[in-house]
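Novice: Got a predicted structure here, sequence first:
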Amino acid sequence: MSYPHLSDTAISKLELSDQERIQHIKKPRWIGYTRAREILGKLEELLTHPVQPRMPNMLIVGETNNGKTMLVEKFREKHPASENPTGEAVKIPVLYIQAPPGPDERGIYNAILTRLFEGNPRSESTDAKRDRVVAVLRRVSLGLVMIDELHHLMAGAYVKQRNCLNVLKYLGNELRVPIVGIGTAEAVRAIQTDPQLANRFTPEVLNKWTRNAEFARLMSSFERVLPLREPSQLSKSPLADRILDMSSGTIGEMSTLLNMAAIHAIKAGEERITVSMLERCGYVPPTQRKQVAATL
């Protein structure tokens, strides 16, 4: 049989059992789209940027569950650390850390040292810890630093917030590598409170999706990777409109919704996603979750 609505990989999965297909659908996947590819290209430019006293930085901004994490993972996969057996230290082109849950200077240094498998003695002073972080990072052929959940650094007293922003400036100045922050709109507002950082960090926004040609292409991309035997025509009304409405316009919610609907379609033996399938698959839209939370 011919399955023109599917990619070659998805077609090969049709030979699996229903349970194996369901397990395949549950696995994380990368769906490329124009804005994500633009940001990935700019990250590549940062990674190879000539060294200068003030390196350019980036702030990847978007709502929760709107593709920031998958984009960052895609970039990191392309630039893994290498053992560098002939050198004095491993090579780490991209150092990724998560910001501590609150504005804590020591927490930032600890996150870096933990990622590098370095010890964190409690008795070590903050100054000594900072110097050790810089010394270690200078040995590993560092290309850039990525700090996820950057908005966490703003959740606390003003003085601590300023200290954390100063840490970003210090690391950028000392290491002369780009810093990429990842976070919500709160991260942008925080960076804007410091004129020096505001001039260095370029915001790259992942906006919510709207009903346009790019969204139609995204839906077609999803349809190509979901191993269902019958075409669903996700890019056309009324399916596309309902998907956008239920997901509140974020790609992470769309992925969850379509995965659940595809799994339900396999279990029901229908082999395609319909509006009815979207309603019956057990997905709870973000708006309903908020309404439930408000009643508790």
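Specialist: Nice, I can see it. Numbering: from 1, shown residues only.

Novice: hey, let's count contacts and neighbours off CA atoms from now on
Specialist: Noted.

Novice: ok, and what's touching stretch 265-285?
Specialist: Around stretch 265-285, the neighbours that count as contacts under Cα atoms under 8 Å, 6 or more residues apart in numbering are 18, 22, 228-232, 234, 238-239, 242-243, 246-248, 256-258, 260-262, 264.

Novice: just stretch 150-160 next, same as before
Specialist: 98-105, 161, 164, 181-187, 190.

Novice: out of those residues, which are inside helices?
Specialist: 105, 161, 164, 185-187, 190 (DSSP state H).

Novice: Can I get the buried part of those residues as one PyMOL selection?
Specialist: The PyMOL command for the buried members of the ones in helices among the contacts of stretch 150-160 (criterion: 16 or more other Cα atoms under 10 Å) is given here:
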select buried, resi 105+161+164+185+186+187+190
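
Novice: Presented hereafter is structure B, for comparison with structure A:
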Amino acid sequence: MALTQLGLAHELNDRQVHPDAHGRIPVLYITVPPAATARMIAAEFARFLGLPVHRRLNTSDIIEAVVGVCTSARTGLVIVDEVHNISLSTRQGAEVSDTLKYFSERIPATFIYAGIDIEHSSILSGTRGSQIAGRFTLIPTHPFPYNDEWKGLVKTMEDTLLLHHHKPGTLADLDRYLHDRTGGMIGALSHQIRGAAIDAILTGTEKITRDGLEGIPLDVTATTQAPRPRRART
């Protein structure tokens, strides 16, 4: 969820900087499927851009089409999620790594790889792994502390809501509650707000309230991260 929020923030910023520009695709996001091949990765890029993927097209054809669109559409951020599905110990995994490397060399954009336990996976081992390690900075993710950055995150998410009866600032006023509830996990925060927004649409209230947030189940990570209620002293 953090990645999608990052992509959204980048796209919103791009629209503010270039309000009159048309045909821009600021962000490209794909997920690496299990047992992926080089063609599957190229096809994921193409599908995000709405490009056709015919059987008669070889991998090089798809890659060239993707590079052409990304270049003309001024794509500035490419997010590749679930990279832990890439195993450099297999031929297919090595070819996937090479394909992503080729994309990063051809598309003038910032590339972000995300996955689980990457520092201990094969994606950073061997010759190819050392090339990846030399091109990227490893940023471990941790729960957000309750600070101005967290408050800004809640406000940013609230600003993207399109609910007719939602009062701006409602979630900002609940930022401490949301932090306690989610344990500072951005994925859990996104899940809470999105779930409450969907319920608000389905019920017709068109607004998010604390009661509405209470009705959204927490994910497992948030349950383990969230602080336990303090016992009252007597």
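Specialist: Sure, I can see it. Everything numeric in this text was worked out from a predicted model, so none of it was measured.

Novice: any idea how far the residue minimising distance to the centre of the first structure is from Asn259 of the first structure?
Specialist: By Cα atoms, centre = their mean, the first structure has its centre lying nearest to Thr69, at 1.3 Å. Distance, Thr69 of the first structure to Asn259 of the first structure, using Cα to Cα, to the nearest Å: 18 Å.

Novice: ok, now Arg162 of the first structure?
Specialist: 42 Å.

Novice: what's the answer for Pro178 of the first structure, then?
Specialist: Counting by Cα to Cα - Pro178 of the first structure and Asn259 of the first structure are separated by 36 Å.

Novice: More neighbours: which of the two?
Specialist: The neighbour comparison of Pro178 of the first structure against Asn259 (other Cα atoms under 10 Å) goes to Pro178, with 27 against 22.

Novice: My guess is that one contacts Leu43. True?
Specialist: No. Using Cα atoms under 8 Å, Pro178 of the first structure is not in contact with Leu43, being 9.5 Å away.

Novice: who touches both of the two?
Specialist: Counting by Cα under 8 Å, 6+ apart, nothing touches both Pro178 of the first structure and Leu43.

Novice: nearest residue to the aligned residue in the second structure for Arg106 of the first structure other than its sequence neighbours?
Specialist: Taking TM-score structural alignment, Arg106 of the first structure has Arg39 as its aligned residue in the second structure. Closest residue in space to Arg39 of the second structure, ignoring its immediate chain neighbours: Thr59 at 5.2 Å, by Cα to Cα, 6 or more residues apart in numbering.

Novice: Pull the contacting residues for that neighbour.
Specialist: Counted by Cα under 8 Å, 6+ apart, Thr59 of the second structure has contacts 38-39, 42.

Novice: how about Gly184 of the second structure, what's its match in the first structure?
Specialist: By TM-score structural alignment, Gly184 of the second structure lines up with Gly249 in the first structure.

Novice: a helix runs through that match, doesn't it?
Specialist: No. Gly249 of the first structure is assigned coil when assessed by DSSP: H, G, I helix; E, B strand; the rest coil, not a helix.

Novice: And it, how far from Asp241 of the first structure?
Specialist: Distance from Gly249 of the first structure to Asp241 of the first structure, by Cα to Cα: 10 Å.

Novice: and these two? which has more neighbours close in?
Specialist: With neighbours defined as other Cα under 10 Å, Gly249 of the first structure and Asp241 compare such that Gly249 has more, 20 against 15.

Novice: Check which helix or strand Glu118 of the first structure maps to.
Specialist: Secondary structure assigned from DSSP states H and E places Glu118 of the first structure in neither a helix nor a strand.

Novice: count of neighbours near it?
Specialist: Glu118 of the first structure has 14 neighbours, counted by other Cα under 10 Å.

Novice: try Leu168 of the first structure
Specialist: If we define neighbours as other Cα under 10 Å, then Leu168 of the first structure has 16 of them.

Novice: counterpart of it in the second structure?
Specialist: Leu168 of the first structure maps onto Leu100 in the second structure, by TM-score structural alignment.

Novice: Please name the nearest non-neighbouring residue to its match.
Specialist: Ile41 (8.0 Å).

Novice: After the host helix or strand of the one you found, which helix or strand is next? Please name it.
Specialist: Secondary structure assigned from DSSP H and E places Ile41 of the second structure in helix 38-48. Per DSSP H and E, the first helix or strand lying C-terminal to helix 38-48 of the second structure is helix 59-72.

Novice: Of all the residues in that following helix, which ones are buried?
Specialist: 59, 62-63, 65-67, 69-71.

Novice: Now do that helix against helix 38-48: the angle between them, please.
Specialist: 40 degrees (axes from the mean of the first three to the mean of the last three Cα atoms, to 10 degrees).

Novice: Is the match of Gly184 of the second structure in contact with Thr210, as I believe?
Specialist: Yes. Using Cα under 8 Å, Gly249 of the first structure is in contact with Thr210, at 6.6 Å.

Novice: All good on my end, thank you.
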